[in-house]
Structure formats: C-alpha cells, structure tokens
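> The following comprises the amino acid sequence and a computationally predicted model.
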Amino acid sequence: MSAPLVVFAVGNPSRGDDALGPVLCGRLAEWLENEGLAGQVELVEDFQLQIEHALDLVGRDLALFIDAGAGTPAPYAFRRIAPAAGIAHTTHELPPEAVLQVYRQTEGGEPPPAFVLCVRGESFELGEPLSAAAEAHAAAAFACLQRLCRAPRLDAWRTEAGHAALAA
C-alpha cells in the first residue's frame, strides 16, 4: 500500500542553491521519523522530474513537488498546480505540471491534488555550497513542510497556499 502523501524533492546537490530540494528532503526524512509520520509520506529525491515519476502518483491522496527557483519570491512560494500539456522541453526533464499530465494520459484519470513548494535560491554555480540566503529560505520552507505534513489534507493545504500568496 502506498503512503497517502508523496513528496518529490528535485535538485542537484553539486550546484549551490539547487541543492535546496535534496537538503529539505533529508531534513524532512529525519523529522518524519522522529514524529512517527514516516509511514504516511513517501519521499522521492531526484536531480530532475521525468515521465516515470507519474507512476509515483498512483494511489496517493496528495502530491508535493519541492524545488529551488531563482526568481521565486523570498523565502518561498507554495501553490496548487494542475496538469498541463505542451510545456515539456524533452521527455527527460519535466515540470511538475507535465508529470501530472503524463499521469492523466497513462492512468486515464485525474492525478491527486498537487502543490509546488518553490524555495528561492540565489546562487547555482557548480561546486558551490548553499548560500546563506538559501539556508534562511530553507528554514522558512521547512517550517511550512512541517505544517503540511502535520495536516496532509487538501483543505489545509489550500489554506496554506492562500497564506503563502498573501505573504508574497
């Protein structure tokens, strides 16, 4: 049986602030274990989203995509997303909306409600560590992740997205 919530953490740990997704995934894994919530959440960490990730959505109640963004309002943006066709550049690198569309096409139904937590990054140079600004943004995003995982329900996540939109 699948965990009701799947979290995709995307990014390259070797490219400065692009490591925000994997860093938050590691922190979240530890926190979920300590809180006794690990069985309720499946964490999927990868360098980028691919069409195969649509299969990770099967049987889920909610999905969350975590990534870093250069132009994202600080410290992060949290919003609901929907399937969208025609926005992929290749089949090897997809935005979350395209993964949802692949699910729709392959499974013949609607994907679970999905959200994006995009954390502002400042520096994405190869071989660089997380910037000080990204560390601060990660701390704020992690507090959001804790709220989301304590209340893995669509109504609670919609409320959180509304609060995030007002703060931006």
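Perfect, I can see it now.
> Please count neighbours and contacts with C-alpha atoms only from this point.
Noted.
> Distance check, Pro113 against Gln101.
Remark: distance between Pro113 and Gln101 (CA to CA, to the nearest Å) = 12 Å.
> more crowded one of the two?
Between Pro113 and Gln101, Gln101 has the larger neighbour count (other CA atoms under 10 Å), namely 22 against 19.
> measure Arg104 to Ala141 for me?
29 Å.
> can you check Arg120 too?
10 Å.
> Return every residue with contacts to both of those two.
75-76 (CA atoms under 8 Å, 6 or more residues apart in numbering).
> neighbour count winner among those two?
Arg120 (27 against 24).
> residues contacting that one?
When contacts are taken as CA under 8 Å, 6+ apart, Arg120 is in contact with 68-76, 134, 137.
> So which residues make contact with stretch 127-135?
14-17, 19-20, 119-123.
> downstream neighbour of the longest helix belonging to the chain in the secondary structure list?
If you go by DSSP state H, the chain has its longest helix at helix 132-150. For helix 132-150, the following helix or strand on the C-terminal side (DSSP states H and E) is helix 154-167.
> Below is structure B, check it against A:
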Amino acid sequence: MVAPLLIVAVGNPSRGDDALGPALVERLRAAGVDADGTVELLVDFQLQVEHALDLVGRRAVLFVDAARPGTVDGVVLQPVTADDAAPLWSHALRPQAVLAVYAQVQRQPPPPAWLLAIEGRDFALGEGLGDAAHQRLGAAETKVQDWLRERAGARVSRRIT
C-alpha cells in the first residue's frame, strides 16, 4: 500500500547548505511524521524522471530543496504544477518537470504538489550546514507540519461530505 502523502527532499549532504532537504527529513523522521503510514519520506541527491513513478497513488506531494540566496527569502512554501516546457532529458529536474513526466507516463494529471524552498548560503564541497541554515530548519519543519495538518483536514472533510 502506498502512503497517500509523499515528501521528497533533494540535496547533497556533502555540499554545505544543499543538505537542508535531507536534514529536514531527518527531523521529520525523528518527530515520527511517517510512523502511521500516511506519509512517506524520500531523500535523493536530485530529482530525476524516475521520481515520477514515486507519485503514483499519492494524494499530495511536497518537494523540499535548498535554494540559492536571492531566489527565496528564508523559507517559502508554494504550489507547483506540471510544466510541459521544462526540459525532461536532464539528469536533474525541477519539480515541475517531474510532474510533467508523471502526466505523460500516467496519462492523467499529477497529484497536487508544493515546493518548500529553504534558503541556503554556503554550498561548498565538504562543508556542513551553516548557522543560518540550522535556524531555517525550525521554520521549515513548522511549515511541513502545517502542510501535513492541512492535508489531514482535507481527508476528514472528504469523508464527511
């Protein structure tokens, strides 16, 4: 059985703040968000076309990634949709491209998806998370917990109607 909610975090733990996504998943696991089987946590270095298969059977998907300074301010959660114009031949895809691959392969719209972008500052090889990145993890975890509560609320309201 597939968990209805999927959180996909991407990042390289060996490249400083690029490890924000995997570090957030570690915190979520420690908090037990995947304990009841309604949430699956997935970590990878980068998104690839194969990740479209991970979306099959999901009710909602949250992508988590570090962002370069200037692209976001702190922690930003926003919906994302399939983008047919996104390049699909790369080894590293944006979430919009993964959603487009899903739509092509499954011949149906992808599940609703969001991107949680966490601002990083230092992406140097061999470095750990910086102080600012550690501070942003708390805000990111709060946003994920809120996102999960909203998805749980949607599940309840569907049963009632």
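The structure has been received and is ready for your questions. Because the structure is a prediction, the values reported are computed rather than measured.
> on that earlier part again, tell me the buried residues within the contacts of stretch 127-135 of the first structure.
15-17, 19-20, 119-123 (16 or more other CA atoms under 10 Å).
> how about those in CSV, adding secondary structure?
Output for those, formatted as CSV (DSSP: H, G, I helix; E, B strand; the rest coil):
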residue, secondary structure
Arg15, coil
Gly16, helix
Asp17, helix
Ala19, helix
Leu20, helix
Val119, strand
Arg120, strand
Gly121, coil
Glu122, coil
Ser123, coil
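> Same list (these) but as TSV, adding distance to Val6 of the first structure.
Shown next, in TSV, are these (distance: CA to CA, whole Å):
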residue	distance to Val6 of the first structure
Arg15	25
Gly16	25
Asp17	23
Ala19	19
Leu20	18
Val119	18
Arg120	22
Gly121	23
Glu122	27
Ser123	28
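> Could you tell me how many residues sit around Ala3 of the second structure?
16.
> again, but for Asp18 of the first structure
Residues near Asp18 of the first structure, counting by other CA under 10 Å: 30.
> And Val116 of the first structure, by the same measure?
Neighbour tally, Val116 of the first structure, other CA under 10 Å: 21.
> Please give the element, helix or strand, for the residue nearest the centre of the second structure.
Nearest to the geometric centre of the second structure sits Phe63, at 1.7 Å (CA atoms, centre = their mean). Assigning secondary structure by DSSP H and E places Phe63 of the second structure in strand 60-67.
> tell me the average deviation of that strand from the first structure after fitting.
Strand 60-67 of the second structure differs from its equivalent in the first structure by a mean of 0.2 Å after superposition (mean CA distance after the TM-score superposition for the first structure).
> Which residue range of the first structure does that strand align onto?
Using TM-score structural alignment, strand 60-67 of the second structure lines up with residues 62-69 of the first structure.
> How far does that stretch sit from its chain's centre?
1 Å (CA atoms, centre = their mean, to the nearest Å).
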